[in-house]
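K.L.:
give me a model of this one.
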Amino acid sequence: MEFEAIPGVGEKTAAALSELDDAERALEEGDVAALARAPGLSEGRAAAVARGAIRRRHDDDGGFLATDRAREIYDDVCELLRERTVTDYAARRIETFYPTRSSSRIAEVREFVERATERAPDPDVLDALSGVEPLDPPPTRRVRDRCLATADAERYAEADEAFPELSVEVVDDARGLAELARSYATVIALDEQFAGVDVEGDVRVRPDALDEQEEIVPERVLAFFAANRERILAAVAVHEAADLDPPCDPDSLRDALDRLDEDGTVVGDAKLDRLSTAVDDLDAAVGTAESVANDRLRDAIRERDVTIEGTDFLSLVEQGARVDSLLDRELADEYDAAVAAAREHLIEALDLGPGEADFAERAFPDDPSFPVEHNDSVVSRLRTELKAARDQRAARLKRELAADLSDLRESVETLARDALELDVELAVARFDDDFDCTLPEFVDGRESDDAPRGFAIEGGRSPLLDVDFEDVDPVDYRVSGATLLSGVNSGGKTSTLDLVALVVVLAQMGLPVPAERVRLERFSELHYYAKTQGTLDAGAFESTLRDFRDLVDGEANRLVLVDELESITEPGASAKIIAGILEALSEQDATAVFVSHLAGEIREVAAFDVAVDGIEALGLEDGELVVNRSPVKDHLARSTPELIVEKLADGDASDSAFYDRLLRKF
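P.N.:
The predicted structure is shown next:
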């Protein structure tokens, strides 16, 4: 894949992606965690790269969210979804969903949604997900008991890059191999020229080493599984709680992990445990064996009277005899028994096997001496033999376990990814359930009574309001073409625009929308202009007009939402400007909703029959507005002042003439 062809990916990012083993898969699946492993790529940047890959795949040039307010609505949507994720991965993965004009991308996400909404967000599954994280490669650890050897400079460079865990040495001949074999437990020769060379030590000729890296360095596989053990087991728990079909047998996987310690060593093998314990306890066991022998000899000497006649004593002295000779003559049997006890203790304490027990026999001398002392050279040789046996056993077990786990590597990575993707699916399912959502129907511009251009929302409720969702009044609203939306202050005009924007953003992300039913055309862009705070100065006013100049010259099939544009300048001028903008939008068949308190004035100066809808206030109760939140079609809503004057006219008979006069002005 040409990484630089992805929108937003430059030379530096492309180089980082090329260092990943599975970059193409990660880009295809939107695997943010895998992409974030690329050098220098943050999780946020990885999500942006994944979005760029999706855009490229669907020939989407982006730009659907054309204004700051439109992007804020999208951010709100993402936050609602993130609140329903459990894992950090899913929270980032949410960012790969975005609103688009691409029908193929929308269809792709809708297929995902249909699968997701079939799932029930079981609390046990959500609890199990709390332990799941993306699997990470562990840091490289040096392996110091073996090295690679080669006589070829080019192969040296390849091996040095392929095996960061091992030392790579250059040798010219068998003598060089022999020198390495004295320093390393195992030497792996990479060149065929060394085949058949007779060298003392563990020297193996493996020209295929670069192709069998996990066999040469089984620690690499073991370190991966050791570092990710808890995450793997958590992923297994998710599959079991959610009744998913795992890509490998969970029991076999657990059995293999039970054989692996957290530091990457093999556990659970009785022979290896025995050898390791023997190496660790050798010095202590030898010291205790000496004590056993000496204690027995002391007891024997105390219990016996040793008599030596004068001539015998003189003869022994003349011969230069020591106490050893006296022991040999007087306590030979006791000495033999003491040494036998020492040897037996050493064998039992270290649980030595038959071949190893021979060293224990030679560790204590047959010739009598007091105190009894071990033979250093024999004990040293025993230590060497035990270590060699331990290391050979450990190496064999590592290779065997690494081979078993290596066969599971791909399945385990799929297992973890599936668990993480389940979190994404459940977030969408929870969103769908929490906000009573439905998948919208796209009409693609076919206008009819049942399938209009623009949008038609039935029973829409916004989760962005600062009230409990259950308390939100449902809204029905349908717009085709350029429309003015009128209504009383605090009647819900801005909330209606937010609902429309929210529904359209969700729909064009491919996600379900919070409504009973929604039909809409697939818009090319969303332009949402929030309410301006106060009258603009001349420079800002000019800039705003330039924005709308670009807007009306853009492509057709856009949705334009504007909240009280009249505040940019004087009311009289505002009405004319808004009328002109609406005329331009109407000519290009855009769908537009302009919230305005000047709807009447705008309608009078517009060069076409502009539609006016109204959010109608039903009256005042205890000083509070009672409002029908669904805009009424072709209706100029009354203002709040009119309602107050009407209430006063109906309530105070003595002053009714004055209030009636005011009421007639509306």
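
K.L.:
use CA for all of it now, contacts and neighbours both
P.N.:
Will do.

K.L.:
which residues touch the residue lying closest to R93 once chain neighbours are set aside?
P.N.:
Closest residue to R93 apart from its sequence neighbours, by C-alpha to C-alpha, 6 or more residues apart in numbering: V32 at 6.2 Å. V32 sits next to A26, E43, A46, A47, A50, Y89, R92, R93 when contact means C-alpha atoms under 8 Å, 6 or more residues apart in numbering.

K.L.:
following the helix or strand harbouring K398, which helix or strand shows up next?
P.N.:
Secondary structure from DSSP states H and E places K398 in helix 376-434. Later in the chain than helix 376-434, the nearest helix or strand by DSSP H and E is strand 441-442.

K.L.:
looking at this, L618 is in a helix?
P.N.:
No - L618: not assigned to a helix; according to DSSP: H, G, I helix; E, B strand; the rest coil it is strand.

K.L.:
relative to A649, how far out is it?
P.N.:
16 Å (C-alpha to C-alpha, to the nearest Å).

K.L.:
neighbour count for these two, which is higher?
P.N.:
A649 (20 against 12; other C-alpha atoms under 10 Å).

K.L.:
what's the helix or strand for that one?
P.N.:
helix 640-651.

K.L.:
what are the contacting residues of that helix?
P.N.:
By C-alpha under 8 Å, 6+ apart, helix 640-651 touches 488-489, 617, 619-620, 655-660, 662-663, 666.

K.L.:
the helix or strand just after that helix vs helix 640-651, what angle?
P.N.:
As assigned by DSSP H and E, the chain's next helix or strand after helix 640-651 is helix 656-664. Going by axes from the mean of the first three to the mean of the last three C-alpha atoms, to 10 degrees, helix 656-664 is angled at 150 degrees with respect to helix 640-651.

K.L.:
from L327, how far out is the residue of the chain positioned farthest from its centre?
P.N.:
Computed with C-alpha atoms, centre = their mean, the residue of the chain farthest from its C-alpha average is T311, at 92.2 Å. Distance from T311 to L327, counting by C-alpha to C-alpha: 18 Å.

K.L.:
equivalent analysis for E621, please.
P.N.:
E621 is 119 Å from L327, by C-alpha to C-alpha.

K.L.:
second chain to compare with the first, below:
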Amino acid sequence: MDLESIPGVGEKTARALAELDDPERALRTGDVAAIANAPGISRGRAARIARAAIRREHDDPGGFLATDRAREIYRELLELLADRTVTDYAAQRLETIFPSPRQSRIEDVRAFAADALEREPNPDVLDALEGVSSLDRPRDVRVRERCLATTDAERYSEAREAIPELSVEIVEDAQGLAELARGYSTVVAIDESFAGVTVEGDVRVEPDALETPAETVPERPLAFFARNRDAITAAIDVHRHAGLETDCDLEGLEDALSRLETDGTVAGDDELDRLATAVDDLDAAVGTAESVANDHLREAIREEDVTIEGADLLSLVERGAGVDSLLSRELSDEYAAAVTAAREHLIESLDLESGEAEIARRIFADEPTFPVEREEEPLGRLREELTGARERRADRLKRDLAADLADQRDHARQLVQDALEFDVELAIARFAADFGCTMPEFVWDGEMRSGNGVSGDDDGVSGDDGVSGDNGVSEDAPDGDGIDADAGPRETGFEIEGGRSPLLDEPLERIDPVDYGVGGVALLSGVNSGGKTSTLDLVASVVVLAHMGLPVPAERVRLRRFDSLHYHAKTQGTLDAGAFESTVREFATLADRGAGSLVLVDELESITEPGASAKIIAGILEALSENGATAVFVSHLADEIREMAGFDVTVDGIEAVGLIDGELEVNRSPVKDHLARSTPELIVEKLAEEADDEPIAANGGDVRGESVPGFYDRLLEKFE
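P.N.:
You can find the predicted model right below:
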């Protein structure tokens, strides 16, 4: 993949992406977390890059969400989906699922979503997901006690690039290797010319070292698994609780991880623990052993009666002898016992083996001294012996464990990736369950039965329209960009049965289901607070989710593929001249090039005076009808607009059944070809039904000739 061909990705960003382990996979799958691991790329930028890569793959021009309100609907739906994720990855991954007009992109996500709907979330899986996160790539691995050696400058550059964790040194000959061995615990010679050379120290000749980095620097795979051990272990739990299939040996991987400490060292080896403890405790143990010997001697001296005759004392003084000579002559047995106690304490406290113990005994000399003091030379030898043994043991264990884990790296990555993707699937499944969703049926070529409303067929699917009854996708429909300009306007749009808007802040069971369908253009009338705006929100939510490839909140949905969604929310107050002009320009462009668009408008009449509004809306509807767009305009001027329109515009109505205790009782599903009564009309009708024949008193009690019911009847006549 040419990374710079992705919109918004320049040379610098392409270089950063190229540092990822598998940039093509990350971009292809929308792995925002992996993309964000590239140097200098934030998570927000990573999401934008992923979306751009997906759009490029499907030739998606973008701009499906054409208005601020359309984008708000998408963000609200995305937030509802993200609320049902457990991992940060899943929330970020959902950012790459966006509404698209391209059939190929919609079908890709539909296939993913169809599998997701088969998932059954359970508490154990959700708990395990809490510990899963995107894998981190360690960048700070550095091994200082080991180096690579070569005589060739080109080989030197190759080694530095292949194994940056180790220092690379240039030497001229075997003597150079010997000198390096004095400064490094291990020297790995990577030239074939060194084969058979014998050098003092730990020098290994491995010409293929650069081809087997896991053996040469086992810290590399160990650092990766140590850094990501918790995430991998949690992913193992997810697979077990969810019953997910995997090629990975879960037991083998789990066992290998149990032998790895968080700092990349090997755990659970008794011999390595013994050596490490001996090195760490050596100085303290020697100090304690000195105290043991000196305490023993002090006690012996206190209890011993030492008599020295004058001649003996004179002889000792003449020879320059001191207290050591006195100890040797008078307390030799006690000194030997003290030294023996010190040696035994040191050997036992450090749990030394025979060879190590032999060196340890030399730390305390046989010649009597007081106080008893350590011998630095054998102490240094013991330290070197223990340290070398520890490093050799650790190196061997690292190599063995790295060999076990190195082949599991790809499996572990896939294990974690599958667990994270499973969280995305669960989020979609949980969203669908919470809002009663189903997969919508698409009509890719734009053909739907003529007329407005939901089909009266039993299954709502025409037997010859190319729509599959299994998944709602036409198997032979072309992936077009909208309605063919030469085909003329078509009655196309959407049909919703049992829809419940997920944007309502109400429990699902308290939301009245809505049935509504529109082909072509329609006016939607209805009482205040009757649900007209909620109906537009429902339609917008269904269309956005459907074009994301996700399930929609309804019992059944059938719709065409739209090129864009234009949702104009209700304006607050009359617009000034400049804003009014801008709004009219926007609709002029839409009327000219909006053939494949869905246009939802909420009370456009509020932009200017009612009389002018009706004329403008009528003209907009005429243009949209002529170019074959699908549109729903909510308006309280439906009757006036219908009279001014140059075609037979459909007027649907959300009908209020009546008033109960001052509250409207409404049939939330719009009635086709019906101008809904207004709230004032309902109130007047209610007053007329409840009124008695008492006359109206006015002007100090003068009685008019008209009764109260008659007054209400006159008002009702005005609504006819």
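
K.L.:
fetch the TM-score of the aligned pair.
P.N.:
Once superposed, chain against chain, the TM-score is 0.95 (TM-score structural alignment, normalised by the length of the first structure); 666 aligned residues with a C-alpha RMSD of 2.2 Å.

K.L.:
what range does the helix holding K398 of the first structure cover in the second structure?
P.N.:
Alignment of helix 376-434 of the first structure against the second structure: residues 376-434, by TM-score structural alignment.

K.L.:
in the stretch 151-300 of the second structure, which spans are strands?
P.N.:
167-170, 186-189, 203-205 (DSSP state E, counting those that start in this stretch).

K.L.:
mean shift between the second one and the first structure?
P.N.:
In this case it means strand 186-189 of the second structure. Comparison of strand 186-189 of the second structure with the first structure after fitting gives an average deviation of 2.2 Å (mean C-alpha distance after the TM-score superposition for the first structure).

K.L.:
what's the closest non-adjacent residue to D173 of the second structure?
P.N.:
T151 (7.6 Å).

K.L.:
what's the burial count for that neighbour?
P.N.:
Around T151 of the second structure there are 18 residues (other C-alpha under 10 Å).

K.L.:
just L314 of the first structure next, same as before
P.N.:
So L314 of the first structure, with other C-alpha under 10 Å, has 13 neighbours.

K.L.:
which element, helix or strand, includes the closest residue in space to E95 of the first structure that isn't next to it in sequence?
P.N.:
Leaving aside its chain neighbours, E95 of the first structure sits nearest to A47 (6.2 Å; criterion: C-alpha to C-alpha, 6+ apart). Element membership for A47 of the first structure (DSSP H and E) is helix 43-57.

K.L.:
buried set for that helix?
P.N.:
E43, R45, A46, A47, A48, V49, A50, R51, G52, A53, I54, R55 (16 or more other C-alpha atoms under 10 Å).

K.L.:
export those residues to TSV and tack on distance to A235 of the first structure?
P.N.:
As requested, the buried residues of helix 43-57 of the first structure are exported to TSV (distance: C-alpha to C-alpha, whole Å):
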residue	distance to A235 of the first structure
E43	21
R45	26
A46	23
A47	22
A48	26
V49	26
A50	23
R51	26
G52	29
A53	27
I54	27
R55	30
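
K.L.:
just flag the most distant two among these.
P.N.:
E43 and R55 (18.4 Å; C-alpha to C-alpha).

K.L.:
what sits up against the helix holding A47 of the first structure?
P.N.:
With C-alpha under 8 Å, 6+ apart, helix 43-57 of the first structure has contacts from 5-9, 27-28, 30-33, 35-36, 61-62, 92-93, 95-98.

K.L.:
how about stretch 192-206 of the second structure?
P.N.:
174, 177-178, 181-182, 185-191, 207.

K.L.:
wait, a helix at R84 of the second structure?
P.N.:
No - using three-state DSSP, the assignment for R84 of the second structure is coil, not a helix.

K.L.:
apart from its chain neighbours, what residue comes closest to it?
P.N.:
A427 (4.9 Å).

K.L.:
which ones are touching that neighbour?
P.N.:
Counting by C-alpha under 8 Å, 6+ apart, A427 of the second structure has contacts L81, A82, R84, T85.

K.L.:
go on, D160 of the first structure?
P.N.:
With C-alpha under 8 Å, 6+ apart, D160 of the first structure has these contacts: L166, S167, V168.

K.L.:
wait, the second one touches L148, no?
P.N.:
Right, S167 of the first structure. Yes - S167 of the first structure is in contact with L148 according to C-alpha atoms under 8 Å; the separation is 6.3 Å.

K.L.:
off-centre distance for the longest helix seen in the second structure?
P.N.:
Looking across the second structure with DSSP state H, the single longest helix is helix 270-303. The chain centre lies 55 Å from the centre of helix 270-303 of the second structure; the measure is C-alpha atoms, centre = their mean, to the nearest Å.

K.L.:
one more: stretch 169-181 of the first structure?
P.N.:
The answer for stretch 169-181 of the first structure is 46 Å, by C-alpha atoms, centre = their mean.

K.L.:
ok, now stretch 438-448 of the second structure?
P.N.:
31 Å.

K.L.:
now swap in stretch 617-636 of the first structure and tell me
P.N.:
With C-alpha atoms, centre = their mean, you get 48 Å for stretch 617-636 of the first structure.

K.L.:
repeat for stretch 117-136 of the first structure
P.N.:
Distance, centroid of stretch 117-136 of the first structure to centroid of chain: 13 Å (C-alpha atoms, centre = their mean).

K.L.:
next: stretch 592-599 of the second structure.
P.N.:
On C-alpha atoms, centre = their mean, the centre of stretch 592-599 of the second structure falls 35 Å from the chain's centre.

K.L.:
what does stretch 136-144 of the first structure give?
P.N.:
That offset, for stretch 136-144 of the first structure, works out to 21 Å (C-alpha atoms, centre = their mean).

K.L.:
before we move on, what about stretch 167-179 of the first structure?
P.N.:
On C-alpha atoms, centre = their mean, the centre of stretch 167-179 of the first structure falls 44 Å from the chain's centre.

K.L.:
ok, stretch 626-646 of the second structure next?
P.N.:
So, by C-alpha atoms, centre = their mean, the centroid of stretch 626-646 of the second structure is 45 Å from its chain's centroid.

K.L.:
where in the first structure does that stretch fall?
P.N.:
Going by TM-score structural alignment: stretch 626-646 of the second structure matches residues 587-607.

K.L.:
what's the match for E200 of the second structure in the first structure?
P.N.:
Looks like E200 of the second structure aligns to E200 there (TM-score structural alignment).

K.L.:
where along the stretch 401-550 of the first structure do the strands fall?
P.N.:
Using DSSP E, counting those that start in this stretch, the strands found in the stretch 401-550 of the first structure span residues 441-442, 455-460, 475-479, 482-487, 517-520, 526-529.

K.L.:
got a markdown table for those, with distance to A223 of the first structure and mean neighbour count too?
P.N.:
Formatted as a markdown table, the strands of the stretch 401-550 of the first structure follow (distance: least, C-alpha to C-alpha, whole Å; neighbours: other C-alpha atoms under 10 Å):
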| stretch | distance to A223 of the first structure | mean neighbour count |
| --- | --- | --- |
| strand 441-442 | 51 | 18 |
| strand 455-460 | 53 | 22 |
| strand 475-479 | 57 | 20 |
| strand 482-487 | 64 | 27 |
| strand 517-520 | 52 | 23 |
| strand 526-529 | 50 | 23 |
